[in-house]
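Peer 1: Show me the folded form of this:
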Amino acid sequence: MNKIIILLISVVMMGCGNDPKQKESAGSQELQETHEHHETAETSPPSKTLSPYTSAMAMIGDAHIHIDYSSPSVRERIIFGGLVGYNTVWQAGAHKATWIETDKNLIIDGKALPQGKYGIFVIPGKEQWEVMFNTRWDQHGKDDYNETENVLSLSVKPVELQEIQESLKYEVIKTNGNSGVITMAWEKVKIEIPFQVGK
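Peer 2: Sure, this is the predicted structure:
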C-alpha cells in the first residue's frame, strides 16, 4: 500500500513539473528579455571616433596639393616627449600614415619633390624636427617605414604655440603666386614646411 501511495505522489509531482502553462510563461519571459536586449543594443548611440580622418588641400599656382590624415586629440596627455617620443619616427598622424599628393613638382628646402603621392613621416626633437617624404604612402603607422625609400628629407625648427592645439591639424597655405607653406600643429608645437611650385 505504501508503495502505491509513493508512486501516486511521484506521478502527481511529475505532472506539475511539466505544466504547459508554466513552460509557456517561461518562454514568453525569455523572449521578452531577448527583445529588450536587442532593442537596447540597437538604440545605443554610436561611439565617437577618437582620431577621425580628415584632409587639407589648396591650389597653389597651378598645383593641387592634398594631405590626408587621421587627427588625434591631446585629451590632457603629454604628446611630444610623451605619447610621441623624441628622436623616434612617427607617422605624423594616427592609424595609417599621413600622406600628401601633388599633381606638380614641388621645391622644398631647395630639393625637388616630384609630382606624386608620398607618406609623411617625422622625427620630433626638442630643438629640431626631421621631416621625410616617403614613397610608401599606404601603410599602417610606421610599421613598414624604410629610410631608403625617402625621396626628400629636411630639418625644420618647431615653433612653440601659446595655446593648446587640441586636435592635430594640417594646413596648406598660399603665401604668394607659386609659393606656399605646409603647416602641422598639435599640442603646443607647430612646424612649417615652405615650398614653391616647380616648372
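Peer 1: alpha carbons only for contacts and neighbour counts from here, please
Peer 2: Fine.
Peer 1: Is M59 inside a helix or a strand, and which specific one?
Peer 2: Using DSSP states H and E, M59 maps to strand 53-60.
Peer 1: which residues touch that strand?
Peer 2: 64-71, 170-174, 177-180, 197 (CA atoms under 8 Å, 6 or more residues apart in numbering).
Peer 1: Now restrict these to buried residues only.
Peer 2: 65-71, 170-174, 178-180, 197 (16 or more other CA atoms under 10 Å).
Peer 1: ok, those vs E163, which is closest?
Peer 2: Y170 (16.4 Å; CA to CA).
Peer 1: In contact with that closest one, which residues?
Peer 2: Shown in contact with Y170 (CA under 8 Å, 6+ apart): 55-56, 67, 182-185.
Peer 1: Let's have these in TSV, adding secondary structure and distance to I4.
Peer 2: Below are these laid out as TSV (DSSP: H, G, I helix; E, B strand; the rest coil; distance: CA to CA, whole Å):
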residue	secondary structure	distance to I4
S55	strand	86
A56	strand	90
I67	strand	89
I182	strand	96
T183	strand	95
M184	strand	91
A185	strand	90
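Peer 1: Could you also give me the structure for this second sequence? I'd like to compare it with the first:
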Amino acid sequence: MISNNWWRLLVVLVVPMAISGCYRPEYPSKFISSDLKEFESYQKKCASRPSPPARSLTTFGDIDVFITYSQPAVKGRTIWGDLVPYNKVWRTGANEATVLSSTGDILVNGDTLLAGNYALYTIPTKDKWTVILNTKYEVWGAYDYDQSMDVLRFEVEPMTAEEASERMTFDIDASGTVQFSWDKLKFDFLVMPL
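Peer 2: Predicted structure coming up:
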C-alpha cells in the first residue's frame, strides 16, 4: 500500500515534468512584424540566442516580400540526414517557424500566393526538397505543422555550394531569387509580383 505522502511526492515531481515537456513559448508578434523597427528591436533582444533571428527583404514597387527566420550554426555537426533528418517536415531554421511574408499578392515559383504570412517548411531528401507554405505560421518549430493548412508546395533541387555557410541564411535579391544556404548545400526559388 502506497502512503498519501508518496502520491504527493509523485504528483510534485511528475506534473511539472509533464508540463515542461509540452511547453511552447508564446509566439512573438514582433518576429514577423512588417515594421522594421519592431523586428530590429526583437532581433536585438534575441541576439544572444544560439540561433539568432534574421530577415531578408526585397521590394517590388509598393510590395515588400521578406523571410524571417532563426539562424542555426553548423558547429562541426553533420547537418543533412542527421541533425536535419531526411523525409520529415523541417521548420527550415530554428526556434519560431520560418515565415515568408508579403504585403501584396505575388507569384512563388509561378503560383499565386495572396498577401500575408506563411510558415515556410521543407521536407529535405538527398535528391530533392519539397518547399511548403502554410497558413499556420504562429508556431514554434514544426511541432504544430498541419498539412491541411498548406497553400503551396513545390520542389527544388539542392546543390552543393562552392563555400560552406556556417550559419543558415536566406537571401532575396532584387530579381526575386530566394536562395537558401547552409553548410555545403543551397537551393533557390523565385518570388515576383503578380
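Peer 1: re the thing from before, what's the closest of the buried ones among the contacts of strand 53-60 of the first structure to K190 of the first structure?
Peer 2: Distances from K190 of the first structure to these, taken by CA to CA, are shortest for Y170, at 9.7 Å.
Peer 1: what about that closest one, helix or strand, and which?
Peer 2: Following DSSP H and E, one finds Y170 of the first structure within strand 159-176.
Peer 1: Tell me what angle that strand forms with strand 53-60.
Peer 2: Orientation check (axes from the mean of the first three to the mean of the last three CA atoms, to 10 degrees): strand 159-176 of the first structure against strand 53-60 gives 40 degrees.
Peer 1: from the chain's centre, how far out does strand 159-176 of the first structure sit?
Peer 2: Computed by CA atoms, centre = their mean, to the nearest Å, the chain-centroid distance of strand 159-176 of the first structure equals 19 Å.
Peer 1: what's the offset of the longest helix seen in the first structure from the middle of its chain?
Peer 2: In the first structure, taking DSSP state H as the definition, the longest helix is helix 20-43. Its chain's C-alpha centre and that of helix 20-43 of the first structure lie 39 Å apart, by CA atoms, centre = their mean.
Peer 1: In the second structure, what residue spans correspond to strands?
Peer 2: Along the second structure, the segments classed as strands by DSSP state E run 53-60, 63-70, 99-102, 106-108, 111-113, 116-124, 129-134, 150-156, 159-172, 177-193.
Peer 1: who wins for proximity to Y143 of the second structure among these?
Peer 2: Short answer: strand 116-124, nearest of the strands of the second structure by CA to CA, at 11.3 Å.
Peer 1: could you dump the strands of the second structure to a markdown table with distance to Y42 of the second structure?
Peer 2: Formatted as a markdown table, those follow (distance: least, CA to CA, whole Å):
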| stretch | distance to Y42 of the second structure |
| --- | --- |
| strand 53-60 | 8 |
| strand 63-70 | 12 |
| strand 99-102 | 15 |
| strand 106-108 | 27 |
| strand 111-113 | 27 |
| strand 116-124 | 18 |
| strand 129-134 | 23 |
| strand 150-156 | 27 |
| strand 159-172 | 18 |
| strand 177-193 | 22 |
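Peer 1: which one of the buried ones among the contacts of strand 53-60 of the first structure is nearest L113 of the first structure?
Peer 2: For those, the nearest to L113 of the first structure is V197 (9.7 Å; CA to CA).
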